[in-house]
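Undergrad: Just need the structure, nothing else, for what follows:
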Amino acid sequence: MSDPRPSLLAPKAQQALLNAALPPELGFEPTLRSHDAAPPERSRLRVLQLNLGKLCNMQCSHCHVDAGPHQGHTQMGDAVVEACIAAIDRLRPEVLDLTGGAPELHPRFRDLIRAARERNCHVIDRCNLTVLLLPALGDLVGFLAEHQVEIVASLPQPEESSTNAQRGEGTWEASIEALRRLNANGYGQGDSARQLTLMSNPCGTQLQQLTPCDEVRWKAELQDQAGVSFDRLIGLNNMPIARFLQQLQADGHVNCYLKLIQGAFNPGALSGLMCRDTLSVAADGSLYDCDFNQMLDLPLRGGARIDAIGLEQWMDQPIRWGNHCFGCTAGQGSSCAGATA
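TA: Okay, here's the model as predicted:
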């Protein structure tokens, strides 16, 4: 069946565009060699990350997943959900990381949380905040607090104008209301069982450069402006994938951005990359080193799936690289847990 998406959003077209944006000698693997840096190898499996589908109540300009309200057909099926629960028993990850789209919109979202917590697995919900205001999810914040789910919430900037510019008009006000509800249920109060992490990404082609002083500033501004609090601030670079890559191409900035992140390559960021300790599961049960490889259709070699993968088989698979990996190794580094260097 042909891919119904515009050609730019087809993974193979994205790969070709990224490969052509830099001369071969500046590609990711040659850059590793020029810094006498060996490609990172797997450590131990710590995180099982499930992409429950691309359905989302928002459609943000920087999204590397191409998520949106039109993506309801991409949701993870029941058989794969059950295979993921069985994999928790088999692989014994410390963390179950639920992402999307908006993972909260998946009908088995709560089942996965219950199953993980029954197995003493820490759970992360990667939340866009605004989804918590949907009437059908009115009791969700209480459920998340009861099951001690960590919230990693997207909030690009601590100001209304820049947040709305990146994520849509009205996003700021909705995000603040969601933060108030989370605070009222014990999040953002210094309780390690109900941790609230805000995840920022820069505007356009800037690199993320957060410092401890930025976290202090964010906390002060959000408290002064809206009376809300959070526990921790992390930052991610914008990944040249899907919707952000499409915008770069429309602006004629693909080559410039790839040169920027290649020139900012930091060998110190390699040790903290998520691909070293994370197994990423797509909605169809196929497996990847990370969510970014998943969006570029770069699966684990050998065709392993979540219903059969074992730890030894995962360890034996080499990590797959590409020029998009500069996004995770530029500047402070950038991974699902924030800076890596």
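
Undergrad: Please make it C-alpha for all contacts and neighbour counts, starting now.
TA: Fine.

Undergrad: all helices for this structure, in order.
TA: Ranges of helices within the chain are 11-20, 28-34, 78-91, 109-118, 140-146, 160-167, 171-184, 212-226, 242-251, 254-263, 291-295, 311-316, 326-329, based on DSSP state H.

Undergrad: Here is a second sequence; please produce its structure as well for comparison:
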Amino acid sequence: MHQPLLSSLFPPLWRGPLSTLQVNLGYRCNQACSHCHVNAGPTRTEMMDPATLALIPPVLAARGLACLDLTGGAPELHPQFRELVVAARRLGVEVIDRCNLTILSEPGQHDLAPFLANQGVTVVASLPCYSADNVDRQRGSGVFTRSIAALQQLNGLGYGQPGSGLQLHLVYNPQGPTLPPPQAQLEAEYKRVLAADFGVVFNSLYALANMPIQRFASWLQAQGKLESYRALLQAQHRPDHLAQVMCRSLISVDWQGWLFDCDFNQQLGLAAAEPGQPRRHLRELLERDPEGDPIAVADHCFGCTAGGGSSCGGALQAS
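TA: Model (predicted):
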């Protein structure tokens, strides 16, 4: 694990009003992508236990949250994934499923896509390129073909179609130690190619920078590019992004229920607690509003403010 020291270089941040609870349901995944900052894969066994998962709907209600953002690993592999989705939707909360697409064709998941559509779940789907060679190189052999089939299935259920209300967003990650190109320009190219070649439509593209942590950091280090990539992120820092970074309105929960300021801090063990204070648990949100809390920052945070910016909802600056 590439754990940074808390940095004096990145500006201090404090949380604003909380709108989103992002929950990592576990690290088990049917893929093992080279850029994965979670080090997820088929051999991981960590999963949120039922008692911790049962806290999520009451927290959503207690804090009046608008969104439950489910991630992993492949969050759909948690045995209570569907139960949790139904409970959150009954509260009127938007549910985001961070979906790797190939999960839709895994054994036992034949009815997953119809379930997501029936519940009105927003699907945020990983597709790091519209080229088969690039996707398979980053995510594994055959992943591109399976991903396109999954997108076509989702389109058939109404996802990405005008007037359906079913939101389908794609996620782009660069192949190496570079910043994403302008999001609007890349989105237009994705829409053109996917529609022409595969008849696939979607709502929007999220262009995300790769964080120099975990599996991607190990790859960069092996290539001798880790320090140069960190320097690039810092050099491209834009202070105007600080008002929009995701940690100001989102709090991240790991599979054990511990609170973090974002998913990246979660993987680095930087808890959502003031230095020297005990780490905080999901159950505390039943009684305590975290607005105004200081946010733990370190050098990797430049990945969210470099260039066009990067967040769970894509670039922070229109381009």
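
Undergrad: Can you pull the TM-score for these?
TA: Overlay of the two chains. TM-score (TM-score structural alignment, normalised by the length of structure 2): 0.94; 313 aligned residues with a CA RMSD of 1.5 Å.

Undergrad: one step back: now mean neighbour count and distance to residue 341 of structure 1 too, for the helices of structure 1, in TSV please.
TA: Shown next, in TSV, are the helices of structure 1 (neighbours: other CA atoms under 10 Å; distance: least, CA to CA, whole Å):
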stretch	mean neighbour count	distance to residue 341 of structure 1
helix 11-20	17	24
helix 28-34	16	16
helix 78-91	17	28
helix 109-118	17	30
helix 140-146	17	31
helix 160-167	18	26
helix 171-184	20	29
helix 212-226	14	14
helix 242-251	18	24
helix 254-263	19	15
helix 291-295	22	19
helix 311-316	14	24
helix 326-329	27	9
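
Undergrad: what's the distance between the aligned partner of residue 9 of structure 2 in structure 1 and residue 112 of structure 1?
TA: Using TM-score structural alignment, the partner of residue 9 of structure 2 in structure 1 is residue 30. From residue 30 of structure 1 over to residue 112 of structure 1 the distance is 41 Å, taken as CA to CA, to the nearest Å.

Undergrad: Next: residue 212 of structure 1.
TA: As defined by CA to CA, residue 212 of structure 1 lies at a distance of 34 Å from residue 112 of structure 1.

Undergrad: and what of residue 163 of structure 1?
TA: Taking CA to CA, one finds residue 163 of structure 1 at 31 Å from residue 112 of structure 1.

Undergrad: For residue 48 of structure 1, which of the helices of structure 1 is the nearest?
TA: helix 78-91 (7.9 Å; CA to CA).

Undergrad: what span of structure 2 lines up against the closest one?
TA: Aligned by TM-score structural alignment, helix 78-91 of structure 1 falls on residues 50-63 of structure 2.

Undergrad: Go ahead and name everything in contact with the matching stretch.
TA: Applying CA atoms under 8 Å, 6 or more residues apart in numbering, the external contacts of stretch 50-63 of structure 2 come out as 18, 21, 66, 68, 80, 84, 87-88, 91, 93, 256-257, 282-283, 285-287, 289.

Undergrad: Pull out the buried residues from those residues.
TA: Buried members of the contacts of stretch 50-63 of structure 2, scored by 16 or more other CA atoms under 10 Å, are 18, 21, 66, 68, 80, 84, 88, 93, 256-257, 282-283, 285.

Undergrad: Can you redo those residues as CSV, where the extra columns are distance to residue 156 of structure 2?
TA: Shown next, in CSV, are these (distance: CA to CA, whole Å):
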residue, distance to residue 156 of structure 2
18, 35
21, 29
66, 27
68, 25
80, 26
84, 25
88, 25
93, 25
256, 36
257, 36
282, 37
283, 40
285, 39
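
Undergrad: which one of those residues sits closest to residue 243 of structure 2?
TA: Residue 243 of structure 2 lies nearest to residue 18 out of those, by CA to CA, at 13.9 Å.

Undergrad: can you tell me how far the equivalent of that closest one over in structure 1 sits from residue 269 of structure 1?
TA: Correspondence of residue 18 of structure 2 to structure 1, assessed by TM-score structural alignment: residue 45. Distance from residue 45 of structure 1 to residue 269 of structure 1, counting by CA to CA: 19 Å.
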